[in-house]
Each structure stands twice: as C-alpha cells, then as structure tokens.
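Trainee: Prediction below, plus the sequence it came from.
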Amino acid sequence: MNKNKAMFLLIVFMLLCNISMYAQSRPNIVIIISDDHAYQAIGAYGSKLAKTPNIDRIAREGVIFKKGYVTNSICGPSRAVILTGKYSNKNGFKDNENSKFDGSQDEFVKQLQTAGYQTAWIGKWHLETTPQGFNYYKILPGQGQYYNPDFINMDGNTQRVEGYVSNVIEDEAEKYLDSRDKSKPFCLVIGHKATHRTWVPDTCDMGMYDKVTFPLPHDFYDNYDNRKAAKVQDMTISKTMQMGYDLKMLSDSRKGEEAVNRMNLDQRAKFDAYYRPIEADLKAKGLSGNALTEWKYQRYMRDYLSTAASLDRNIGRTLDYLDKNGLSKNTMVIYISDQGFYLGEHGWFDKRWIYEESFRTPMVMRYPGVIKPGTVSNEFVLNLDIAPTVLDAAGVAIPKDIQGESFLPLVRGTKTKGRDAIYYHYYENGEHAVSPHFGIKTKRYKLIRFYTRVECWELYDLQKDPNEMDNIFGKKGYEKVTKDLKTQLKRLIDKYEDEDAAKIFSVNLRPVAL
C-alpha cells in the first residue's frame, strides 16, 4: 500500500469515526404523551393522595414546569400542535369533530429524519390520518381500548394484542427500541390511552384507592353565578357522568359493557369480582341527591387514579429500559398530558376550557448534563414549544414558520426572560356544550371571549380569585386592566395570525353591569 493511499484511508476512517461520534452525541428523544392526566393528580404537583413515583422521578431528576399550558384543550388538536409547533389555526386540526390532520405538512419528526434520526410513534395517535414522518409506527385506531387493544401496523393491517393497553404500549415501545438501528439517534413518541374516559384500571390496580376518601373540591357545588358559558355546559359529575358507561355499574346501562366486552374470561372474572359487590352495595344504600353525586365522585376518583397507576408504572418501565441499556445519559425524556382535566373542580370532569384545571397541563423533562436535577420552572411554556425544543436539542435549525419557542434556554440556568402572556383558542361546539372561546392569560389576569354558543367576555383576577369564581368583566375599577388586556390579546391574535379570532374580536359586546 503506497503512502498516499494509506493517508486517504486514514482520513476516511477518521471521518467515519467523527460522524459516528456526532450521531451519538446528539441526544435520543423520548416523548411520553398521556391523555387527560390532570396535574393535580400527580405527586410532584402537590397531590398528597395520588401515587405517581415515576413521573415524580422525571421531575426530581430534571425539571418540573409549574406553568405548562396547552393552546387548545382537546385530544387531537393538542397532538397536532405538539407535532407541528403551530397553533390549531395554522396546522388545520381545530377540533375532533370536523378536522382531519394534514400529514403532508412539516412536522418536527420530519426535520429530525432529515438530520439522520430514526423516528417512531407507538400507541394513541388520534389524528384520523396515516402517520407521516415516522420510520416506524404502531397506533391505536381512534381512542383505542383499555383491554386487548387493536393496533394499526405500517402495512395498514389491524392486529389485536392481548393485555392491558398501558402494558401493551410499553411492550411495543421496547420491542421497537430493541430492533432499531443502534448507530443512529432516535426520537420515540409513546402515546398512552390512559387516563381517558372511561377510566378502566388494570385488574391488578382495581381497588388500590378504595380506602381513600377524597375531599370534595371547595367549588364542587359551584352554581356558576355570573358565568354564562359555565351555566350551559354539560359535563357535571352529578348530571352528565353515567352510572354504566363511566362508573361500571353495568346493570344500569348496557352501554357500560362497551368497555368490558373485549375482556377475556380471566379479565372479566376479575372485573366482575371487583365491581359487582360495589354495585350491590350501592343498590342497598338507595342513595339520591347530593349523597349519590358524592358517591359518584368517590367512585370516579378511585377509578381515575387506579387507571393512572398503570400509566405511571409503565413510564417507570421506560426509564428502567433506558437505564439498563446505557441510554439514560444521552436521552431527553419529556412527559406531558395532552391537556389538563377536571377532578371535581366546579363539579366537573373533562377538559376544553381556558379555566386553569383544563388549560394547565403537567410537563416534566429530564435531560442529563443539560438540566440540573431538581430544577423548578415558573415560566410560561406551552405544548407548542415541544417541537422547537426538541429540534434545538438535536442541533437542527428551527423552521421559521414554527410558532413555538425552545424552552431549553429557560432551564439551562441562564437568566432568560420567558413569556409575559399566553394565548388560547378552543373551537369545538359540540360535546359537553362548552362554548368556543379564545383568550389570554398573564401572570395576574385572564381575559376570555366566548362566542357561538354564548356571546360574552369574562375577566378574572387570578391573584384574588385563583379558582375563577368571580367574573369581573365590566366591574367598576377594572376599565384600564380590561383595556390593557384587550390590547395584549389583539397583539397575540395578530402574532399567531388567528383570522377567526380577529373577526370575532372586532365585534363589540357591551359589558354587563355587575
């Protein structure tokens, strides 16, 4: 071998080594998205009753965002925002009733693919179209099922997998991680079904909260005075929550069997052994009125948190997998719910509102070597920010049309100023009779414009009224606050190019004297 050839081979070898080292220096990315998991049901967010040791672990080993929010509090639109880094008016998926996600548009996973990442989505998808931008996917059709769920494979065929959905999704995620190309960085999105209605726990978790009596939220019997939109909603535990469908009292409604018809004999036997004595006891008590409503609340909370137990346990399995396979130190892990959820506040379940329990979402992130363990962030961050944050971490240029902002500068320990205000727009005018609305939240105030079903403004002083019980729009003494907030709101409407909101904003509504 002559000298020149040897030198050429050495240079090629060094380039290959550098490429390999660069690939491994870029972080792997795991994004875990749950469904309807309330921040107030997580230990790290202050719950004294909910057991979430693995979500708490991510917060302890990284950062907890105390002011994480969504742009549109409903399942499909939230996922579209996460994928695109754009508000619903820009990505086109505004609601679950009339929207269909355009998978041909840019997504952060497509940018990662171009940069050499392997990308995968496993579990709940809920965007009604075939995933694009993924090297691999295995998704639940629609909402998916808790027991023995079906999955849509990449060949378009549907496969039923025996087991409980949270366990099965984690099994499939680990199978993917085992089979991936180990020479390339990866981005894996794990989409959990839990804790979406109808809150059916794994058989091993049934009854785990039965000895707990949950205190009623102080506004459980809210009468919605001076809040027009809240008055016409249909999402109360007392009137809307169904005995069969939601609470598994199956003799009350044949509809309740939808959740259990898929069970095998062993699963059904355990289900019946747990729920039938509860139903017999309920019938013996003959409850009505507030006593029945409060029974329903206790039953709801026990089922909901028991369903969340498997979610948290399988998040722990993800963390354990990364540990056992030497991936933890170079893997960013983000946990987020697709939005918040009501656990009896204002007497409600579900989401949709710009009110705090729905608007605010749990978000924790671990990024070894970048984020100091035990970091607490009180800056406003949005699900809109996940796409640019991931691209930032991967060293990929953030496209100019992405509307979110990387929150890495906020958590690296540098003195970076966050947002002064955040913008929200909910579009759906259907289930639960929640009126469409948009609005703005600042550090002290929240201004809301409802439309279509209810036409009105609402204003809350969150410092004096953190539970949003007293609508002070039009109240004497708040004229300047209202004017300033409207100016800020219009500025954000223009910034995010929300033409629908701009048209509605321009319609003058007279404030009602309080």
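Mentor: Good, I have the coordinates.
Trainee: can we go C-alpha only for contacts and neighbour counts from here?
Mentor: Fine.
Trainee: Which residue ranges of this protein form helices?
Mentor: In chain order, the chain shows helices spanning 3-25, 53-61, 75-84, 88-91, 108-114, 165-179, 228-232, 265-285, 289-324, 356-359, 386-394, 408-411, 479-495, 499-505, with DSSP state H as the criterion.
Trainee: which residues does G374 contact?
Mentor: 59-64 (CA atoms under 8 Å, 6 or more residues apart in numbering).
Trainee: and F220, how far is that from S238?
Mentor: Counting by CA to CA, to the nearest Å, the separation of F220 from S238 is 10 Å.
Trainee: close enough to count as contact, T240 and D246?
Mentor: No - counting by CA atoms under 8 Å, T240 stays clear of D246, with 9.7 Å between them.
Trainee: F438 versus the nearest residue to P436 once chain neighbours are set aside, what's the distance?
Mentor: Counting by CA to CA, 6 or more residues apart in numbering, the nearest residue to P436 once its immediate chain neighbours are dropped is Y427, at 4.8 Å. From Y427 across to F438, the span is 8 Å (CA to CA).
Trainee: for G344, same thing?
Mentor: Noted for G344: a distance of 23 Å to F438, by CA to CA.
Trainee: What of K417?
Mentor: 25 Å.
Trainee: Could you do A115 as well?
Mentor: In this view, A115 and F438 are 36 Å apart by CA to CA.
Trainee: of these two, who's got more company?
Mentor: F438 (24 against 16; other CA atoms under 10 Å).
Trainee: Please name the residues that touch the residue lying closest to the more buried one once chain neighbours are set aside.
Mentor: Nearest residue to F438 in three dimensions, chain neighbours excluded: H425, at 4.1 Å (CA to CA, 6+ apart). Counting by CA under 8 Å, 6+ apart, H425 touches 71-72, 436-439.
Trainee: ok, second structure coming up, stack it against the first:
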Amino acid sequence: MWLFGSPALLKAQSKQKQPNIIFMLSDDHAYQAISAYGFGLNETPNIDRLANEGAIFTRASVTNSICAPSRAVILTGKHSFINGKVDNIQPFDWDQENFAKLLQQAGYSTAMIGKIHLDGLPQGFDYSMVLPGQGDYYNPDFLVNGERQRFEGYVTEITTEYALKWLEEGRDEDKPFLLIYNQKAPHRNWQPAPKYLTLYDDQTFTPPSNFFDDYATRGRAAREQEMEIDGHADWGIDFKLKEDPEGKPTLMLNYLKRFNEKQLQDWDAAYEPKNQAFLDAKLEGKELALWKYNRYIKDYLRTIKSVDDGVGELLEYLEANGLAENTIVIYSSDQGFYLGEHGWFDKRFMYEESFRTPLLMRFPKEIKPKTTIDKLVQNLDFAPTLLDYAGVKIPDDMQGDSFRKLAGGSSDQWRDAAYYTYYEYPAVHMVKRHYGVRTERYKLMHFYYDIDEWEMYDLEKDPNEMNNVYDDPDYAGVRKELHAKLNEVRATYGDSDEMDQKYLDLFNDYMEKRRAKE
C-alpha cells in the first residue's frame, strides 16, 4: 500500500533542496530490545537498517525519563524545568516555540500522527491525528485535527497506515515535509497485534543477571520503588489474566471490552490455554518470578514486532518514491525501559536502562553507513539538530545543541556531561525525586524530598550500577569533581533548589485539589 508516487511528485522532489524529515518516536522502547544494540533479545531488522545505512548512538539519553516531559523536551529543545512540563501532571504550554512550528514557518508541510501524550491541539502541524492521553491498543480513538474519531483495528498498524496516507495524499508535494510518527507501543500494558499473539511461545527467556537484585548496596530509592515485576506488576493489566490466582476478576476485563468479536476470539485462543496452564501449575518463589518475567518480556517484544514492521513500511515508501536520499529518518524512544534489570519494569530512574534511549539515524547525503557515535547526546538536542539540517535559525533560548557535525563525521567536539531531573513523586511506581549528572565514565545522583541521599557509580567497572561508591575513599577525588560538574551544569541550564521547590509546590497543590474532589 502507498508505494508508488506520481511523476509530478518525483519531479518536485528532484528540485527540492531542504531535506525531508521523518521523526519516529516509540514509547518506552528499550535500547536492549533493538537488535542493532547487540543484546540478542529479539530481531528488529527494519530499525536496524537505520544503523546499517546510517548512524547508531550508543550513549544517547533523556533529560527526564517519563513520557510527557520527554516529549515536551523533544519539541522545545528545553529542559523540563524551563518548558514547564516536569511531570505527567503539569499542563504543557503549546503556545511556546517548538521545532515543528519553526519548520512550518520555514515552508515545511508538517504532520504529527500517533501518540503525543500532551493535552491540547498540537501546534506547528498542518495535520494532526493523535491519540488522546495514553490511547488504546485495540480499536483506538484518535483526535483528527482535534475531532475525536474511533478507528477499527490495531493501533500500531493504524498509525502506520495513516502516516503513509499522509505522505501519499495529504502533504503539499511542492514543499519539504516533516512527519512526526509516534507509536504507542511498547507502552504498558503491552497488548500484541492479533498476528503476533503467539510469537515467542516456543521460547523461554533468561532474565538479566541482576533480576533478583536485593538493593543491598544502594540506598532507599532503589529499595522503596514500586516497579518490580515480581511484586508490583498486576495480574490483569500486566500478566493478562482475567482472574487472579485467587479467582478474583482483574482489570484485564476492562481492556477486553474494546475488542470486537473476532479480536476477542483470537485473544482468548492465544492466552486462555496459557493462563489456565499457569493457574494449574500453582508456581511459587523463584519459578513464579521467572514465569512473570517471561509473560512480561514476551508481550513487550511482541508489540515491538509491529513497531518494526511499521518502520519497514515507511522505509519502503521512501525507496519506492525516490525520497530516501533526501530524507532524514530518525528512530528513538521517549526514554529507555527496564526489561528485568534490577527486577524492574517501567522507567523514571537515572540508572542506565531508563536514562539511555535508542537513537538511530539515516541521511545518505551526509551520514556514512555503519557510523557509531558514543557522545553524550540527549533528547534535548533533537530540535536544534533538525533545525540545523533544515537551514532554520536555532532560537537562542533552546538549550540543546545540534549533533549534525557528529553524525556527519566532520567534528567530534561535544559536551562532557549530561544532566537529568525527575519530579513525579509521590506517585505511581514511587520513584523518588532526583537529579544528577553523567560523564563518560561516572554518574552522580541526588535523591531528595523525603530523603537526602547521594549515589555515585563507576560505569566502566560497574556498568550494571550495583555498587554505590559515593562514600568509598578511593573515589573521593572523583566525587569532588562530579559535584563541581553538577553545580556547573545546573547553573548553565538554569536549575536550582528553588526551581525544585517551585515544582514541588505545584505538585502538592495539584494533589491537594485532587484529594478535595475525592
């Protein structure tokens, strides 16, 4: 579908100088679950094409590892405490500048299709078709230019179908285009497409080496979170049981209400025999934990299979229509995700698995195939980078930097530290408020609000972040240097304890109003 362009389209593209841009953003896609990163969990041949034909970034990270704030940073090129979207609660101000607005003003045809998780009508787009809130996997509603419509089918496939439709029919063929193509998957609760419901049924996955982490060498933040696969994940939402082991109905029944008859038949045929076998086995202890891990990771990877299919369809469209050479294609996620590391699912922490995010990029005109970049690039840098490629002036108040020269190989000069903040506590998953700095080798984090604890890691000797060396006398010099660097980056970006208090007050005010309504 949507493969062949008209002669007029091909002629228009041949005259165009500014590059087209397809920015692909999935939700919670861990770099460990992209085969180009070499973890061996699954195969993502279409996403891998971007690494094989362009660049893969091995230390890309986010400034705030939670969905809506990360997306706000991507759009604005500003840290959360500057753009105002510090958590999933505070409103996002669409009236502020974003890179799509600037490209639109510069003559680009623009569209956003898929998930954005920011309330309000997206600004900067000639066409928008976005999920309300988190959206649904099956038979989802979309806000089409603000008007709510329901679509029959599977959300990943629908998002891809309408992205292709806009490329073929919706854009102005005389203009360069920006397409922001945002998938819901693999966000919780990981509902696979009908055709992939039994994928991996014949496999048993081995969890990460620190799956049974007891957090003995770290502080309260690691111990007191609520994101353990064996302990905090839900029988219905996460493990797809209609009834829990005690025979009580689960919240999975609410999700199944959206399914049509055929979808429900396929779902039940795939899950009910597996669920019954599990209930009959009456697993306990380590065996139960390993079952939970396998149910989680298989569903998570199944949803990624559909995401990879969609990437392949868009790449095929570009090839078939003579657009590949002059189109920048970026694949990333709004943050990383825990796939059993430390026993966890979800994100939020500054530990590597959620701090780091996948980033792969192809632009044949400038980026050589199989380029590897290990610099500390962040999602803060997407907006200025895309403006740079388009020849649009980067606003002075954008805090990120363009990594165009890094990607093209003309320079290796880059920042020596990445800054991180997290604010949403006390809230779901109970990850404590913290901020920190990462250099090429070390990481320093400060957990605050109801505690005052510091953690520091030597990522060269301890890549899994199992041993907090903050109080180790052998690292006294490093600790001093990292504190100085942390103060420096906080001052550079405009963060402070007063800023932390401002957003804590706003959070508390919101929670008080919500409690009053209840």
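Mentor: Structure's in. What do you need? Keep in mind that what you see is a predicted model, and the values were worked out from it rather than measured.
Trainee: Do you know the score for how well these two fit?
Mentor: Between these two chains, after superposing, the TM-score reads 0.92 (TM-score structural alignment, normalised by the length of the first structure); 483 aligned residues with a CA RMSD of 1.4 Å.
Trainee: how about D320 of the first structure, what's its match in the second structure?
Mentor: Counting by TM-score structural alignment, D320 of the first structure corresponds to E316 in the second structure.
Trainee: And that match, how far from K517 of the second structure?
Mentor: Here the distance between E316 of the second structure and K517 of the second structure works out to 51 Å (CA to CA).
Trainee: Of these two, which one has the most company?
Mentor: More crowded of E316 of the second structure and K517, by other CA under 10 Å: E316, with 16 against 7.
Trainee: For stretch 157-173 of the first structure, give the aligned segment of the second structure as residue numbers.
Mentor: The aligned range for stretch 157-173 of the first structure is 147-163, by TM-score structural alignment.
Trainee: What residues of the matching stretch count as buried?
Mentor: Across stretch 147-163 of the second structure, burial judged by 16 or more other CA atoms under 10 Å covers 153-163.
Trainee: contacts for it?
Mentor: By CA under 8 Å, 6+ apart, stretch 147-163 of the second structure touches 113-114, 136-143, 179, 181-185, 193, 306-307, 310, 313-314.
Trainee: repeat that for 6 Å
Mentor: 114, 137-142, 310 (CA atoms under 6 Å, 6 or more residues apart in numbering).
Trainee: what's the answer for stretch 232-240 of the first structure, then?
Mentor: Counting by CA under 6 Å, 6+ apart, 293, 347-348, 432-434 sit against stretch 232-240 of the first structure.
Trainee: Nearest to A387 of the first structure among these?
Mentor: Minimum distance to A387 of the first structure across the contacts of stretch 232-240 of the first structure is 28.6 Å, recorded for V434 (CA to CA).
Trainee: show me what contacts that closest one?
Mentor: Q233.
Trainee: Residue in the second structure paired with it?
Mentor: V434 of the first structure maps onto V431 in the second structure, by TM-score structural alignment.
Trainee: again with K483 of the first structure
Mentor: By TM-score structural alignment, K483 of the first structure lines up with K480.
Trainee: What count of nearby residues applies to that match?
Mentor: Using other CA under 10 Å, K480 of the second structure has 11 other residues around it.
Trainee: measure it to E455 of the second structure for me?
Mentor: Distance from K480 of the second structure to E455 of the second structure, by CA to CA: 13 Å.
Trainee: Just give me the neighbour total for I58 of the first structure.
Mentor: Around I58 of the first structure there are 25 residues (other CA under 10 Å).
Trainee: which residue sits closest to it, ignoring its sequence neighbours?
Mentor: Distance criterion CA to CA, 6+ apart; nearest residue to I58 of the first structure, sequence neighbours excluded, is R366 at 5.6 Å.
Trainee: what lines up against the one you found once you look at the second structure?
Mentor: Counting by TM-score structural alignment, the partner of R366 of the first structure is R362.
Trainee: So for F214 of the first structure, which of the helices of the first structure sits nearest?
Mentor: F214 of the first structure lies closest to helix 289-324 among those, at 6.4 Å (CA to CA).
Trainee: Pretty sure the match of R366 of the first structure sits against V329.
Mentor: Yes - here R362 of the second structure reaches V329: they are 5.2 Å apart, a contact under CA atoms under 6 Å.
Trainee: who has more neighbours, the two?
Mentor: Legend: neighbour count by other CA under 10 Å for R362 of the second structure and V329, higher for R362 (27 against 23).
Trainee: how about that one, what does it touch?
Mentor: By CA under 6 Å, 6+ apart, the residues touching R362 of the second structure are 50, 54, 328-329.
Trainee: quick one: it and M129 of the second structure, what's the gap?
Mentor: Taking CA to CA, one finds R362 of the second structure at 25 Å from M129 of the second structure.
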